[in-house]
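> sharing a sequence plus its predicted fold:
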Amino acid sequence: MSAADSAPQGAQFGVAGMGVMGAALALNIADHGFRVEIWDRHPERIDEMRQQHRHPRISGTGSLEEFVARLERPRRILLMVTAGAPVDQMLERLFPLLSEGDVVLDAGNSWFQDTRRREELCRSKGLNFIGVGVSGGEEGARHGPSIMPGGSVKSYALVRPVLEAIAARTDEGLCVTHVGPDGAGHFVKMVHNGIEYADMQLLAETYDVLHRGLGLSNDAIADLFSQWNQGIAESFLLETSIKVLRKKDPETGKPLLDLVLDKAGQKGTGKWTVQVALDLGVPVPSIASALDARNLSSMKDERVAASRKLKGPTEALSAEEKAQLAAWTHDALYAARVVTYAQGMRLIQVASQEYKWDVSLASMARIWRGGCIIRAKLLTPLREAFTQQPELPNLLVSDAFAPVLERMAPQWRKLVATATKVGIPIPVFSSSLAYLDSYRSPELPQNLTQAQRDAFGAHTYQRRDKPDAGFVHSDWNG
């Protein structure tokens, strides 16, 4: 028996790590009636929580041993520490203090294979481990995030009351569900972030087209976005863009956006999404293009130097293009978003089959409808599509979206052609359209690719006219 077993108990939930997200989650849990014990390796953060919030249901200690000892059995401990080695280090510190049946939740953005390994390790010690994807930022964590827990059904049952209490709520239900075994929750959160990369880039490209192409001011673009946000394009990221466009710098009075350097950072989940998609053979060009756009943005000095040598087009927009470009962009934005979500959902579907997770795509659409960063109106018909056809191979062929894409594609093509004509880069709009055209094409030119492979490397190919012949090789040089 550990020292913690004989100590007084009382708190119903523990939160380790009092950074921005950990503190917000602890307050959210306490607000819903649970007694919360908090811990951080920096004792001053515990003091800050006491002084700033004085929450009657939150107590804390700088001693990890005391922290564990003050929790009711089975202990439920949520880790909000930096992903990677710090999670493993925390587990190693906790193992001697925990007892059979206790639950540890990792709510950081952990690599899903690490989560699978940790879940297996904890299971071998009689402990429960849950990898929890949490989306919504500080505001969501404080008042209602979208929560994506992965682990055993038994483990989830032990924490379900708390997670359901703190999750966001919409007309479609709670924004939390048991995603699946071991790493399923963290995988889904990773893909959520990949979709987020592409959605953010689409909005950046939209802004660029309207700003550079039509010469609209930030306020004028915000006005247009506000109109769009009342219709099918409604989303949290569009709403956020409106706020960013309208914000003025208190020092200069200028639009604050104009003072932000055009170099976008990243924390790795977008890169992971593209890497896993390559491993599983799932094309995600929208997400990959968004990742490339961020990487290109970091090459600021090179881009400035290149602009002096590589001159772009000088052709101006026609009167019709000026009159219609905003409307074309609206339709292209919605259609490209649908394609982006289709890629993400397909990646989850394939991973679910590969790892035997049995993830419900309809449920993922429901829990993303509120609290999270990619929440948007289109998630409602997306959910309906996968509710009606759970095994739908691709969202693009659903009855909900196929007619919409067909109707909007002509405007989308006009946007891509017009932006290309005047030299405005729109990588995600372009790659998303190419994905749509490739997916809808019964014939692709990869017959030449495969013939080339056979010609220089004897990689063989299949004949159309002899499907039963298997793979054959030809002498292309004879």
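Great, that's in hand. Numbering: from 1, shown residues only.
> alpha carbons only for contacts and neighbour counts from here, please
Noted.
> any idea how far the helix or strand hosting residue 185 is from the chain center?
Following DSSP states H and E, one finds residue 185 within helix 184-208. Between the centre of helix 184-208 and the centre of its chain there are 5 Å (CA atoms, centre = their mean, to the nearest Å).
> may I see the buried residues of it?
184-203, 205-208 (16 or more other CA atoms under 10 Å).
> centre-most residue in the protein?
residue 193 (1.7 Å; CA atoms, centre = their mean).
> counting contacts, what elements does the helix holding residue 185 pack onto?
In terms of contacts (3 or more CA pairs under 8 Å, 6 or more residues apart in numbering; DSSP states H and E), helix 184-208 is packed against helix 112-124, strand 128-135, strand 146-150, helix 236-246, helix 269-280, helix 285-297, helix 319-355, helix 427-439.
> moving C-terminal of that helix, what's the next helix or strand?
Next helix or strand after helix 184-208 toward the C-terminus (DSSP H and E): helix 218-228.
> quick one, that following helix and helix 319-355 angle?
60 degrees (axes from the mean of the first three to the mean of the last three CA atoms, to 10 degrees).
> identify the residues contacting helix 218-228?
With CA atoms under 8 Å, 6 or more residues apart in numbering as the test, helix 218-228 has contacts from 207, 210-211, 234, 238-239, 241-243, 245-246, 255, 330.
> so residue 262, which of the three states?
Assigned by DSSP: H, G, I helix; E, B strand; the rest coil, the conformation of residue 262 is coil.
> my bad, should have said residue 182
Under three-state DSSP, residue 182 falls in the coil class.
> wait, what's in contact with it?
So residue 182 contacts 115-116, 119-120, 130-131, 150-152 (CA under 8 Å, 6+ apart).
> ok, residue 326 next?
Applying CA under 8 Å, 6+ apart, the residues near residue 326 are residue 210.
> and stretch 446-462, how far from the chain's centre?
With CA atoms, centre = their mean, you get 37 Å for stretch 446-462.
> structure B:
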Amino acid sequence: MQMGLVGLGKMGGNMRQRLRQAGHTVVGFDTDPGLSDAGSLTDMVDQIDSTPRVVWIMVPDTVVDTVIDELAGVLGEGDVIIDGGNSRWVHDGPRAQRLAGRGIEYLDCGVSGGVWGITQGYALMVGGDEGTVAKVQPIFDSLKPAGEFGFVHAGEHGAGHFAKMVHNGIEYAIMQAYAEGWELLEAAGHVRSVRETFNSWREGSVIKSWLLDLAVNALNEDEHLDQLRGYAEDSGEGRWTVEAALDLAVPVPNISNALFARFTSRQDEAPAMKMIAAMRNQFGGHTVRDVDGNPEHIESAPGEEPAHPAEQ
């Protein structure tokens, strides 16, 4: 297929490369001209010769509507816009209705995989009409992992971003559990090697996971995480998950506690937050802070690109 891709940051840039490797023609646009294949959104759309014209957006939620409105002025009947960023799900229905008035179809797609998705594939959670999903299925098939799983048409508009929001809330809770366990093991003087204890759990254990693998990667780079400050940001989805739980009267104590633990990390040094910061950097290439509080980026995955204004 031919498609446009807006936002060539840490995920968008790697997605462009993975799609091209699968044989698709991708015209990318970014506010950084060094990354962009087009001089403007209009120029990007003009370079797409196929029908329907498909444009995938990978930009922060705060600018999605601005990008969509500009694209709506140059796209037409039957064309498709896919928002693959970490957007708030409540915006998807209104966006779909607004675009439908112009004959443009819309999908929301939660994307997980971080900087590793270029080689491992991305988990995709899609919301929108079944017919629209079918139009762009080859794109989803190329981005997802090679196995049976990794893609779901989650439901109507908003379902994709809602599923990704809950995914990230679960991620918060799992990371917090690993981090608290790491801190407890570090505090126990009779445990000879915390790093090797974590490493031993990677096979045969019921708590083995990709996040555990990434935690071990971080410990291999800095065994006691001495070079990191116990400070971790929250990217928004954890807050939205807790807010949705309040609206639906669903108890989510573990996710809530994990979110509040990140708030605690900004008030005082919290050892467990070193592991949270380390794992976030491993899967997402997030900036971490050294012991003096200075931003520090640890190169942790092949194919990672530097941050820039259009990153996810």
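That came through fine. Since this is a predicted model, take the numbers as computed values, not measurements.
> hang on, the earlier thing: just name the most buried of the helices and strands packed on helix 184-208 of the first structure.
Of all those, strand 146-150 has the most neighbours on average by mean count of other CA atoms under 10 Å, namely a mean of 31.
> quick one: the helix or strand that that one is followed by aligns where in the second structure?
Moving toward the C-terminus from strand 146-150 of the first structure, the next helix or strand (DSSP H and E) is helix 153-166. Taken onto the second structure by TM-score structural alignment, helix 153-166 of the first structure occupies residues 130-143 there.
> before we move on, back to that, lining up the contacts of residue 182 of the first structure with the second structure, which overlap?
Using both residues aligned by TM-score structural alignment, their matches' CA atoms under 8 Å, the second structure keeps these contacts from those: 115-116, 119, 130-131, 150-152.
> counterpart of residue 25 of the first structure over in the second structure?
Aligned partner of residue 25 of the first structure by TM-score structural alignment: residue 15.
> to clarify, my last question referred to residue 332 of the first structure.
In the second structure, residue 332 of the first structure lands on no residue (TM-score structural alignment).
> quick check: residue 332 of the first structure touching residue 429?
Yes: when contacts are counted by CA atoms under 8 Å, residue 332 of the first structure is listed as touching residue 429 (7.4 Å).
> and the nearest residue to residue 332 of the first structure once chain neighbours are set aside, what does it touch?
In this structure, residue 332 of the first structure finds its nearest non-sequential neighbour in residue 412, 4.3 Å apart by CA to CA, 6 or more residues apart in numbering. When contacts are counted by CA under 8 Å, 6+ apart, residue 412 of the first structure touches 328-329, 331-332, 335, 433.
> need those in JSON lines with distance to residue 404 of the first structure, can you?
Below are these laid out as JSON lines (distance: CA to CA, whole Å):
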{"residue": "328", "distance to residue 404 of the first structure": "14"}
{"residue": "329", "distance to residue 404 of the first structure": "15"}
{"residue": "331", "distance to residue 404 of the first structure": "10"}
{"residue": "332", "distance to residue 404 of the first structure": "11"}
{"residue": "335", "distance to residue 404 of the first structure": "8"}
{"residue": "433", "distance to residue 404 of the first structure": "14"}
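> how about residue 199 of the second structure, what's its match in the first structure?
Residue 199 of the second structure maps onto residue 226 in the first structure, by TM-score structural alignment.
> one more: residue 90 of the second structure?
So, by TM-score structural alignment, residue 90 of the second structure is matched to residue 113.
> again with residue 277 of the second structure
So, by TM-score structural alignment, residue 277 of the second structure is left unmatched.
> which residues are in contact with residue 277 of the second structure?
Under the criterion of CA under 8 Å, 6+ apart, the contact list for residue 277 of the second structure reads 228, 230-232, 288.
> does it count as helix, strand or coil?
Three-state call for residue 277 of the second structure (three-state DSSP): helix.
> contacting residues around the helix or strand in which residue 50 of the first structure is found?
In the assignment (DSSP H and E), residue 50 of the first structure maps to helix 43-53. For helix 43-53 of the first structure, contacts defined as CA under 8 Å, 6+ apart pick out 18, 23, 38-40, 59-62.
> from the residues you listed, which land in strands?
38-39, 59-61 (DSSP state E).
> so the residue nearest to the centre of the first structure makes contact with residue 271?
No: judged on CA under 8 Å, residue 193 of the first structure makes no contact with residue 271 at a distance of 9.8 Å.
> could you list every residue that touches the alignment partner in the second structure of residue 103 of the first structure?
Superposed on the second structure with TM-score structural alignment, residue 103 of the first structure falls opposite residue 80. By CA under 8 Å, 6+ apart, the residues touching residue 80 of the second structure are 52-55, 104-107, 132.
> redo that, cut-off 6 Å
Under the criterion of CA atoms under 6 Å, 6 or more residues apart in numbering, the contact list for residue 80 of the second structure reads 54, 104-106.
> circling back: could you dump the helices and strands packed on helix 184-208 of the first structure to JSON lines with distance to residue 66 of the first structure?
Putting those into JSON lines (distance: least, CA to CA, whole Å) gives the following:
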{"stretch": "helix 112-124", "distance to residue 66 of the first structure": "21"}
{"stretch": "strand 128-135", "distance to residue 66 of the first structure": "21"}
{"stretch": "strand 146-150", "distance to residue 66 of the first structure": "27"}
{"stretch": "helix 236-246", "distance to residue 66 of the first structure": "41"}
{"stretch": "helix 269-280", "distance to residue 66 of the first structure": "34"}
{"stretch": "helix 285-297", "distance to residue 66 of the first structure": "44"}
{"stretch": "helix 319-355", "distance to residue 66 of the first structure": "38"}
{"stretch": "helix 427-439", "distance to residue 66 of the first structure": "51"}
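> looking at those, which is nearest to residue 386 of the first structure?
helix 319-355 (9.9 Å; CA to CA).
> residue 81 of the second structure looks like it's in a strand, true?
Yes: read with three-state DSSP, residue 81 of the second structure is one of the residues of a strand.
> mind checking how far it is from residue 270 of the second structure?
Distance, residue 81 of the second structure to residue 270 of the second structure, by CA to CA, to the nearest Å: 42 Å.
> quick one, which of the two is more surrounded?
Shown here are residue 81 of the second structure and residue 270; by other CA atoms under 10 Å, residue 81 has more neighbours (26 against 18).
> please verify my assumption that the more buried one contacts residue 104.
No: using CA atoms under 6 Å, residue 81 of the second structure is not in contact with residue 104; the gap is 7.4 Å.
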